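Student: A structural model of the following input is requested.
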Amino acid sequence: MTNHMYKLNSFALALLFSLGLVACGGGGGGGTTTPSGSVLPEVPVSIPASTYLAGSAELGGWNVLQRARVLCGFGALTQNTQLDAAALSHARYLNSISLASGTSILSHYETVTTDPYYTGYYPWDRTTYWGYGNQVAEIIEATSWTYSSGYTSPLQQRGADSMLTLLNTVYHLIGGMYDGADVGFGADLQTVARGVYWHEEYRFGSLNGYQNSARRIKLGAGNLATYPCQGSTGIPTVFVPANESPNPFPAMTSTSQTVGPPIYLKVDAGQVLNVTSSSITQGGVRVPTTVLTNANDPNLDSYGQPYIRTNEAFVVPTSALNPSSTYQVSLSGTINGAPFTRSFAMSTGQ
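Tutor: Presented below is the predicted three-dimensional model:
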């Protein structure tokens, strides 16, 4: 279940997954070679310091988002404790009402005013409550786990996985690369016994914002940023459109229908971005792509406007990519009528 909403220049997105009775997982590092190709080595990136606790989901999310933004030119963020407080309170609110009702809930709205974590209906109400202001973007993700044998996953890894999931979307990715220079993270995990099983409710959220023009990140006239970008590694091989709401590919209603990881292109608001050609290749094999823009965005916000603005576009592989492989991406088009080209290599995860 997912949802998405805008308020003027503010917006919020959510993503929810439910997992089955027994969960297990594995991992792998970069720089390995597989039959499907060679993986790029990880590029060193200087991540700003934060006060998030070692081992916390907040730190995991912070590291993934900061690395993506710094590497790809969207700009580093500054931790804001007021946004931290708003994000954490909302995560606790969602878990509180989920456990009280017995139904897993993920929403940007807070409606149970008697709940101890209630601080406001909209995300901007809650950030105002905590003293920040109302120019914010919220992205949130959740998992509802039921398992039989004490399975758990380190919180820092959960936070990292949550942010990577949010960045492997269309509308959520816009939120992750929002213009605000301030950011806050909040995560909450609650576990209860249900008969012979354990049940976990996990909520993770990020709030990005700015209070004045000085805290709004600008790329500069004629400058383009993309995510993924040159040197991006561990990119997921698939994206499930049905898991995002609104669904960027409405005809794909089943979770068995997948595409490849969306590639986001952005210039500053007020400029017009036009993509005229795109290609993604691996080992000489070209992957078909489709382009989502303001002109063909299948979804409209509450003001009747496309979610994808005229300064944004997405190039989406129409099939899943191979794991542990490096892909060459070539893009061209215009920015306010002036031509641009961009080529880079990115690697998928396992």
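Student: Going by C-alpha atoms from here, please, whenever you check contacts or count neighbours.
Tutor: OK.
Student: got the residue ranges for the helices in the chain?
Tutor: With DSSP state H as the criterion, the chain has helices at 57-72, 81-101, 123-129, 155-167, 171-176.
Student: could those go into a markdown table alongside distance to Pro261 and mean neighbour count?
Tutor: Output for those, formatted as a markdown table (distance: least, Cα to Cα, whole Å; neighbours: other Cα atoms under 10 Å):
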| stretch | distance to Pro261 | mean neighbour count |
| --- | --- | --- |
| helix 57-72 | 14 | 23 |
| helix 81-101 | 27 | 22 |
| helix 123-129 | 28 | 22 |
| helix 155-167 | 9 | 22 |
| helix 171-176 | 11 | 24 |
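Student: Let's see this one next, to set against the first:
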Amino acid sequence: MKPKNELLATLVAGVALTACGGAWGDGGDMLAPTASTIVTSVPAATYVANSSEALAYETLNAERLQCGFGLLAQDIRLDQAAIGHLNYLAKNNVIGHFQKPGNAGFTGAELGDRAAAAGYDRKQVGETLSTVPFTEDADYAVRLILSAPYHALVALYGLRDVGLSWGSTAVGIRTLEMVFGLPENIAWQNAGKVLTYPCEGSAGVLASRGGEVPTPFPAEANAVWGQPILVNGAGDLRVAAASITGPGGSVAIKAFYGDGQTTDPNAWCRAGLACIIPVALATNTTYTATVSGTNAGAEFRSTFSFRTGAR
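Tutor: Sure thing, here's the model as predicted:
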């Protein structure tokens, strides 16, 4: 997959304001190695025990490891970039990926600039922002990211490092800022096989949500959908068929984006990625998904069960 320079996806997280996610830095081609490079062990993070930062880090890594995407290591340089950007947002009462020179707390106009200022290689970096009301926690902020297809693609991408920050920004909301990175000359995480999110055993995923901008459904005002099934594979991935069933039978699919299927209107779900987006699901319910097609020149079929949470 080739990162998309400065492509933006904006997340509305249950409040009237928006937060942004899905920005890439300078980008460049990242060629998948032939063998698995999935990370299954990283040094212990230094976030304060029981803090919101620790909760966000642990939630995301648990979801990634469960589904085979590999762990992310905490990087204090990316923490610094995340903290600096969150401070900028708070001081200027704004939400977004970009900063304006001369504004209070300015640390860099773009994500790559802020990563470089913190001493990290700017070429392979990604960023998500998730805003939630003060009544919600960092676990919910992560799950909002993972239920928004374009945001989730960034959070599940094959980078190796992460830094994050959590705090108050605009009036009435708190924001989770996550910055992802790949050190120079290091291979990105690659399983050498098809991966899905959610996957077998995933639990607590959101039953319904909406409000991602750009929206996966540009022709539908105020679209709402259920937890997307995201499929990651080689560059020649073709998902030929997909289905989701629950206690009431088959679940309708609102959109099936990917090479060989409907063209994603925002061009994210393609070139090794497919996004199967169902109608809103029921809470506290187990669903079974099946996806099949070809990947790396071979046929595949994956069937797995996942469970929604209380909302």
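Student: So the equivalent of Leu65 of the first structure over in the second structure versus Val171 of the second structure, what's the distance?
Tutor: Matched to the second structure by TM-score structural alignment, Leu65 of the first structure sits across from Leu60. Computed with Cα to Cα, to the nearest Å, the distance linking Leu60 of the second structure and Val171 of the second structure is 26 Å.
Student: go on, Gly210 of the second structure?
Tutor: 22 Å.
Student: more neighbours, those two?
Tutor: Gly210 (21 against 12; other Cα atoms under 10 Å).
Student: what's near enough to touch the more buried one?
Tutor: When contacts are counted by Cα atoms under 8 Å, 6 or more residues apart in numbering, Gly210 of the second structure touches Val12, Ala148, Asn222, Ala223, Val224, Trp225.
Student: And the buried ones among those residues, selectable in ChimeraX?
Tutor: Of these, the buried ones go into a single ChimeraX selection, burial set by 16 or more other Cα atoms under 10 Å:
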select :12,148,223,224,225
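Student: now, which of the contacts of Gly210 of the second structure lie within strands?
Tutor: Taking DSSP state E as the definition of strands, those contribute Val224, Trp225.
Student: one step back: ok, now how distant is the match of Leu65 of the first structure from Asn266 of the second structure?
Tutor: 25 Å.
Student: re earlier: now the match of Leu65 of the first structure, nearest residue through space, not along the chain?
Tutor: Val142 (6.6 Å; Cα to Cα, 6 or more residues apart in numbering).
Student: what's the answer for Arg270 of the second structure, then?
Tutor: By the measure of Cα to Cα, 6+ apart, the closest residue to Arg270 of the second structure outside its immediate chain neighbours is Gly258, 4.7 Å from it.
Student: give me every residue that touches the counterpart of the one you found in the first structure.
Tutor: Here Gly258 of the second structure is matched to Thr293 in the first structure, going by TM-score structural alignment. The contact partners of Thr293 of the first structure, by Cα under 8 Å, 6+ apart, come to Ile308, Arg309, Thr310, Glu312, Ala313, Phe314.
Student: what do you get if the cut-off is 7 Å, keeping everything else the same?
Tutor: Applying Cα atoms under 7 Å, 6 or more residues apart in numbering to Thr293 of the first structure gives the contacts Ile308, Glu312, Ala313, Phe314.
Student: Translate the third one into the numbering of the second structure.
Tutor: What that stands for is Ala313 of the first structure. When the second structure is aligned by TM-score structural alignment, the residue opposite Ala313 of the first structure is Ala274.
Student: From Arg114 of the second structure, how far off is its match?
Tutor: The spacing between Ala274 of the second structure and Arg114 of the second structure, counted by Cα to Cα, is 31 Å.
Student: Gly297 of the second structure now?
Tutor: Distance check for Gly297 of the second structure against Arg114 of the second structure: by Cα to Cα, it reads 40 Å.
Student: Repeat that for Arg301 of the second structure.
Tutor: The value you get for Arg301 of the second structure to Arg114 of the second structure, if Cα to Cα is used, is 42 Å.
Student: And for Val171 of the second structure?
Tutor: Summarising the geometry, the distance separating Val171 of the second structure from Arg114 of the second structure, computed by Cα to Cα, is 24 Å.
Student: same question, Gly68 of the second structure
Tutor: The separation that Gly68 of the second structure has from Arg114 of the second structure, given Cα to Cα, amounts to 30 Å.
Student: next one: Tyr257 of the second structure
Tutor: Here Tyr257 of the second structure is placed at a distance of 32 Å from Arg114 of the second structure (Cα to Cα).
Student: Next: Leu144 of the second structure.
Tutor: Noted for Leu144 of the second structure: a distance of 25 Å to Arg114 of the second structure, by Cα to Cα.
Student: just Ser130 of the second structure next, same as before
Tutor: 18 Å.
Student: now Ala155 of the second structure
Tutor: Distance of Ala155 of the second structure to Arg114 of the second structure, given as Cα to Cα: 19 Å.
Student: Leaving out sequence neighbours, find the closest residue to the residue nearest to the spatial centre of the second structure.
Tutor: For the second structure, Ala152 is the residue whose C-alpha lies nearest the centre (Cα atoms, centre = their mean; 2.3 Å). Computed as Cα to Cα, 6+ apart, the closest residue to Ala152 of the second structure that is not its neighbour in sequence is Leu146, at 4.5 Å.
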